[in-house]
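# got a predicted structure here, sequence first:
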Amino acid sequence: MPSVLATSAPPARGHGRVDKGPTVKSVFTFAVSLSALTAAAPALAQQAPAPDAATTETHGDIVVTATRTPVSIDQVPASITVLDKASIDRSQDIGATELLLRTPGISISRNGGYGTSTSLRIRGAESDHTVVVIDGVKLNDPAATGGGFNFANLLAGDIARIEVLRGPQSILWGSQAIGGVVNIVTAEASSDYEGSFDVEAGSRQTVSARAAVGGRTGPLSWRLGAQAFSTDGISAIAPAFGGKEPDGYTNQNLAGRARLDLTANLSAEVRGYYSNGRVDIDSTSGDNADYSRNEEFVGYAGVNLDLLDGRLRNRFGYAYTDTDRDSFGPARARPLSFESEGRNKRLEYQGSFAFTRGISATFGVENERSKFRSRSPAASLATPLPAFATGNAEITSAYAQLSVEPIEGLTLNGGIRHDDHNRFGGQTLFAAGGVWRLPTGTILRANYGEGFKAPSLYQQFSEYGNVALAPERATGWEAGAEQQLFGRKLVIGATWFERTTTDQIIYNGCTTTSTVPLCFVPGSTTVRRFGYYSNVSRAEARGIEVSGALNLAGFTLDGNYSWIEAEDRSAGTATFGNWLPRRPRETANGSIGYAFPFGLSTGAAVRWAGHSFDNAANTTRLDNYTLVDLRAELKANEAFSVFARAENVFDEEYMTAYRYGTLGRSFYAGIRGRF
């Protein structure tokens, strides 16, 4: 409810190969044919929405684009939360993770302070079951364990809007969107010349500086933003387990976008995002001087073409992502201990068509090619560098979703997607949902969706890989109600959801005496390895999300509560019925704020998380915790303000991952400018 062909591989396996699915040629033929059919429809005044998840088009009260077109939030069947620029500024959070934690159904685990490995889970799903989208481009790392996104280096930067779409979203976003989608949109110029900056400093020698400039000159619109962040940090290993020395973190990121209107109905645009982070890390046994580097690049170039007076809108794009990760141990004879690179190249066409007022369609085709390489060099210089583990994959997809408003206030959606994976064959997915907006301010929602995730390249071809893995599959549904009162000044609502995931992939460790064939290096019966991946797991999740918000004459009050039962339901295993690791069953967030007439805004926020377990056996418990934050901002004038905040005011000691430290009481202050 409201408030991202393998190297040395065997031939394609039999499962799922009866339907080979569309080829690249046939799916693009599908798109061209659909455009031709829609061109024959009678011309009407109705215009189609922009087929772009990064558009800044607005209409209505609150518009979201995680649906790949701008839609009023009251017309989205799935649960969604929107954080706009005002709420992002108001929270004063440095990282996107802290912003997301304030929304329903979200939990994280982090291996230390800022910059350390950070996993985000939506509704108890795996962290790699979340699609992260930055300015319309899916950002995942094919070289990561599950092919997912590490939130460690995603700072607030020049982000203008964050949308969290919960539940299976594979129709529009494809493989991996089992848990949901986090859609991030950076700012776009809205005036002839504009700029902004934020500078702050605080505990542990933390300094953050951000600036952005942009403008519109005739047909050209552009904006460029940059941020630098540095902190001495905390020990990645918690003090209770021997961690003493601080582990620092630095990050520099850059985001930009430009659009050129070539004619009244034709435009071209480019977008880019770059992040470079360095973080000190500890070994599981305690402090050391090891560190890791993470470099991410996202690039996009596209052309937008509107036809039939805007009733048919088309986008042709090319997206590229590159993630490099390296780890170093300065005390080693060979400092480099790990290196990996994951790349994605995506060609895509997306269209939207308005048949009549109240009937529209979103459709498209995509071709994605991904590859990875990784290796772990030995510390001894006498040991030759090992060959890279490598792999690549290709997936071609076609999708379509129809939205119909048969009567005023009722919106019905239905969609279909077909993915053709070069190793796992064809997979067809369905989704359907509806929203009913009643004159009383009541909104009823229901939604059903399916998910499909091919094994990651790392899970197939790394030193722990298993080329016999099958794809993970999921089905989920939700139903909820929302009540808006007093012109939306008071909004309350609740949603119930359920999800089942089958063939879930897990890591299995090997003992030194194991006789399991997969505990040996493929092709060998004598060379052992530490573990392997396999499809042995079934998971089920169900729960309720409740939220409310009051906004009245400068006074704001909001909160949410989530109860999520995420369990291992793998029949015949020792872990059957256990909680899935690092997923608290209960979480709650609340905040209160007041804006005084003379320009002072104050607020307080609280987050409570129930206990969880760190391991699948549920033998290592992570205790519940409560965090309290305070904030204040004073406007000197319309352009400048000063702000300050205190985080974890009561210096709560807690862990989201066993043995790893978390930030204690912290104080920050800074200045902000908008012009």
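Arrived safely. Numbering: from 1, shown residues only.
# use CA for all of it now, contacts and neighbours both
Fine.
# how deep is K489 tucked in, by neighbour count?
13 (other CA atoms under 10 Å).
# surely it and G554 touch.
No. Between K489 and G554 no contact is recorded; they are 11.2 Å apart, counting by CA atoms under 8 Å.
# if I pick the residue nearest to L402 when sequence neighbours are not counted, what's in contact with it?
The spatial neighbour of L402 that comes closest, neighbours along the chain excluded (CA to CA, 6 or more residues apart in numbering), is A361 at 4.4 Å. By CA atoms under 8 Å, 6 or more residues apart in numbering, the contact list for A361 reads S352, F353, A354, F355, A400, Q401, L402, S403.
# touching, the third one and T362? I think so.
No. The pair A354 / T362 is not scored as a contact, 9.2 Å apart, by CA under 8 Å.
# need the overlap of contacts for those two.
With CA under 8 Å, 6+ apart, A354 and T362 have no common neighbours.
# got the buried residues for the helix of greatest length in the chain?
Ranked by residue count under DSSP state H, the longest helix found in the chain is helix 24-39. For helix 24-39, a neighbour-count test (16 or more other CA atoms under 10 Å) marks V24, V27, F28, A31, S35, A39 as buried.
# burial measure for S462, as a count.
Applying other CA under 10 Å, we find 23 residues neighbouring S462.
# and here's the other structure:
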Amino acid sequence: MQIVSCRRAAIAALSTCFVLPAAQAAEEEAIIVTASRTLQSANDTLASTSIIDREQIDNSQARDVMQLLQLEAGIDMARGGGPGGSTSLFMRGTNSNHTLVLIDGVRASSATTGSFAWAHLAPSDIERIEIVRGPRAAHYGSDAVGGVIQIFTRDNKGSHVRVQGGSYNSRLVEFGTGDSKGNLDYSLNATHRDTDGFSATNSKSSFFNSDEDPYRNNSVSGKLDYRLNDDTQIAFKGWHSDSKSNFDQGTQDNQNSTGDLRLTHQSTTNWEQQLSVGYAKDENETNEPSRSSFVQTNRLMADWKHDLTLSDNALLTAGISTVEEDTLNINRITDATVYDESIRNNGLFTSLQYFAGDHDIQLSGRVDDHETFGSHNTGQAAWGYQLNEQHRLFASYGTAFQAPSSNNLFHPGYSGFYAGNSDLEPEESESFELGTKSQFGAQQLSISLYHTEIDNLISYSGTNSQAINIDKASIEGVEVVHRYQAKTWQLKSQLTLQDAVDDETGEDLDRRAGEKLSVNYTRQFENDSQLGVEWLYRSKRKDDDERLDAYQLVNLSGQYQLASDFWFEGRVDNLLDEEYELQYGYNTAGLSAYAGVRYHF
């Protein structure tokens, strides 16, 4: 699929958008911070962005974060089995470790695998999700090849309790509270989830076992925010998850934590500085008859950022950062240390945003000094132009790099297979994007065309599936997002067309769909009750030497207000009882239903 054909298909698919009747003006623009590390209107960013806020999460009644993210343009999801199964996210066709995941500004992915444990993050712990598609290494350093997803933990206003149950003997209990007292804001949220689940694998798998694979998760998130005076604020935010997953070969115990302590000071009228210290911990205990292991990541990071207002139309951002990662892998069968490594990376970054009439310009650059791989320079240039009141055009070019994970470098593999490689080189990329953002009264339309080249792509395709650098991967595509906001209902459609190809073999990269379309319809009623319908289509995908069939999902959600502070809520997943696979040989849930109550006090 060539990018021009992608564009034609996208425009054709959206050609009916403008026959909708006129309606009220769109709601107040959302504010996003992840794209440039400064506060911006989502429509003013020179990047493709989207936001999932707390209201959307409540309306969807999503059981896990994958159900929220799989609807978003440019994102492919894969999971091995049911709840608690290993979950991968591919943004704009890049690898699962090419998306930088931040929780309250803290790098949250495992330094051993390079990927984030999406399965263990409960939607109830999330206030909002900011998604920025396209490279952001010039702002954040390594990992931001495909984009950035930042999770902001729950910010409760008042107290609530929620109880739910449903298919596969699933249960959820949640409690949250929060308030403001003088200069202090606080919030706390705690969630318990468990399910009997279903067999993770099917008969296609070489280790198929038809027994149920249950999952249990306890999580807590919280914040303390204190205003020392009009110019100074100190805040702490934290998240912790403790879970146990069963799979056909054994069990996994996981602990994931992040914490961020942040001091913000308005030094002068045109100078704000922010000092943050973050910590992340990732532990995994795997118990199998043939192989058992303990894997741990400890990450300590510090960041000192300055925002300098040079004039009414110029903002300079500059800062320094440091990250130290300690990784440990122990073979529980022999009690031998597989590897015990520590790696430090220091960075220096700067960005200039300049506004001149209808033109916006952003120039960003960063230098990273990686302890193992030396110095890496990344940059980004973006330009925006306001064509008229309805249409905005933007274009960007950016470079990025991805340092190999500890497993990529040091893991000895399993019986000689899937071993790491200490001779690996960092992956490097460059990306181009051209996009438009349009507003027609109550309608919003954005179209983005992108092209990414990745050199030294790491792939487990060497001798005995060892990690090696392959020559190059090319990814190109188009994303189209349309939203219509009426007085009592909202319709959001998202189309992604892409090619993600290994240039050496000419084959598609695994688990990336060439076509994906999602439609989300939400209807609000006078008593704050709500009904939602989700439809998702994904085309065929390659998975190793196999092909995964195309599939479609229809999900229903709703909440009905029984009293002023009391709601009945529920969700039906896979209404059509579609049989499909996200990974070859792994099962997915059939028709399933969940219901419960939520009370605010």
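Yep, that arrived. The shown structure was predicted, so the numbers you read here are calculated from the model rather than taken from an experiment.
# which part of the second structure lines up with the longest helix of the first structure?
Residue correspondence for helix 24-39 of the first structure in the second structure, counting by TM-score structural alignment: none.
# and for that helix, what's in contact with it?
So helix 24-39 of the first structure is contacted by L308, L312, Y349, F353, F355, F363, G364, V365, N367, T396, S397, A398 (CA under 8 Å, 6+ apart).
# could you pull out the helices for the stretch 151-300 of the first structure?
In the stretch 151-300 of the first structure, helices defined by DSSP state H, counting those that start in this stretch lie at 170-173, listed in chain order.
# most distant residue from the middle of the second structure?
T334 (36.3 Å; CA atoms, centre = their mean).
# now that residue: how far from R291 of the second structure?
Distance from T334 of the second structure to R291 of the second structure, counting by CA to CA, to the nearest Å: 10 Å.
# quick check, central residue of the second structure?
With distances taken as CA atoms, centre = their mean, I149 lies nearest the centre of the second structure, 4.0 Å away.
# that one maps to what in the first structure?
Mapped onto the first structure by TM-score structural alignment, I149 of the second structure lines up with V182.
# tell me the contacts of that match?
Counting by CA under 8 Å, 6+ apart, V182 of the first structure touches V4, A66, T130, V131, V132, V133, I162, E163, V164, L165.
# identify the residue of the second structure aligned to the second one.
This means A66 of the first structure. Match for A66 of the first structure (TM-score structural alignment): T34.
# wait, its match sits on E130?
Yes. Contact criterion CA under 8 Å: T34 of the second structure and E130 qualify, at 6.8 Å.
# mutual contacts of the two, please.
Taking CA under 8 Å, 6+ apart as the contact rule, T34 of the second structure and E130 both touch Q150.
# one step back: need the buried residues of helix 24-39 of the first structure in TSV with distance to L155 of the first structure, can you?
TSV is the format used below for the buried residues of helix 24-39 of the first structure (distance: CA to CA, whole Å):
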residue	distance to L155 of the first structure
V24	36
V27	37
F28	37
A31	37
S35	40
A39	43
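# strands along the stretch 201-350 of the first structure, start to end?
Listed in chain order, the strands of the stretch 201-350 of the first structure (DSSP state E, counting those that start in this stretch) span 206-217, 220-234, 247-261, 266-280, 291-307, 312-328, 336-356.
# contacts only, for the nearest residue to L328 of the second structure once chain neighbours are set aside.
Distances taken as CA to CA, 6+ apart place D340 nearest to L328 of the second structure, at 4.5 Å, with adjacent residues excluded. D340 of the second structure makes contact with D326, T327, L328, N329, according to CA under 8 Å, 6+ apart.
# name the element the second one belongs to?
In other words, T327 of the second structure. strand 314-331 (DSSP states H and E).
# got the angle between that strand and strand 293-311?
170 degrees (axes from the mean of the first three to the mean of the last three CA atoms, to 10 degrees).
# can you pull out the helices in the stretch 401-550 of the second structure?
Under DSSP H, counting those that start in this stretch, the stretch 401-550 of the second structure gives helices at 406-410.
# what about the strands in it?
For the stretch 401-550 of the second structure, the strands defined by DSSP E, counting those that start in this stretch occupy 427-440, 443-460, 467-485, 489-502, 515-524, 530-538, 541-543, 546-548.
# got those as a markdown table, with distance to G570 of the second structure columns?
Compiled in a markdown table, the strands of the stretch 401-550 of the second structure are given as follows (distance: least, CA to CA, whole Å):
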| stretch | distance to G570 of the second structure |
| --- | --- |
| strand 427-440 | 33 |
| strand 443-460 | 29 |
| strand 467-485 | 23 |
| strand 489-502 | 19 |
| strand 515-524 | 14 |
| strand 530-538 | 10 |
| strand 541-543 | 31 |
| strand 546-548 | 30 |
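# thinking again about what came up before, counterpart of the residue nearest to L402 of the first structure over in the second structure?
In the second structure, A361 of the first structure lines up with L316, judged by TM-score structural alignment.
# for I395 of the first structure, same thing?
In the second structure, the residue paired with I395 of the first structure according to TM-score structural alignment is N345.
# ok, its match - contacts?
When the contact criterion is CA under 8 Å, 6+ apart, the partners of N345 of the second structure are T322, V323, E324, D368, D369, H370, E371.
# wait, what's in contact with the counterpart of L550 of the first structure in the second structure?
Taking TM-score structural alignment, the alignment pairs L550 of the first structure with Y484 from the second structure. Taking CA under 8 Å, 6+ apart, we find Y484 of the second structure in contact with A442, Q443, Q444, Q490, L491, K492.
# dump the residue contacts of the corresponding residue of the second structure for V536 of the first structure.
By TM-score structural alignment, V536 of the first structure lines up with I470 in the second structure. Applying CA under 8 Å, 6+ apart to I470 of the second structure gives the contacts D455, N456, L457, I458, S459, E504.
# overlap between the residues you listed and the first structure?
Among these, the ones still in contact in the first structure (both residues aligned by TM-score structural alignment, their matches' CA atoms under 8 Å) are N456, L457, I458, S459, E504.
# from S41 of the second structure, how far out is the match of A66 of the first structure?
From T34 of the second structure across to S41 of the second structure, the span is 11 Å (CA to CA).
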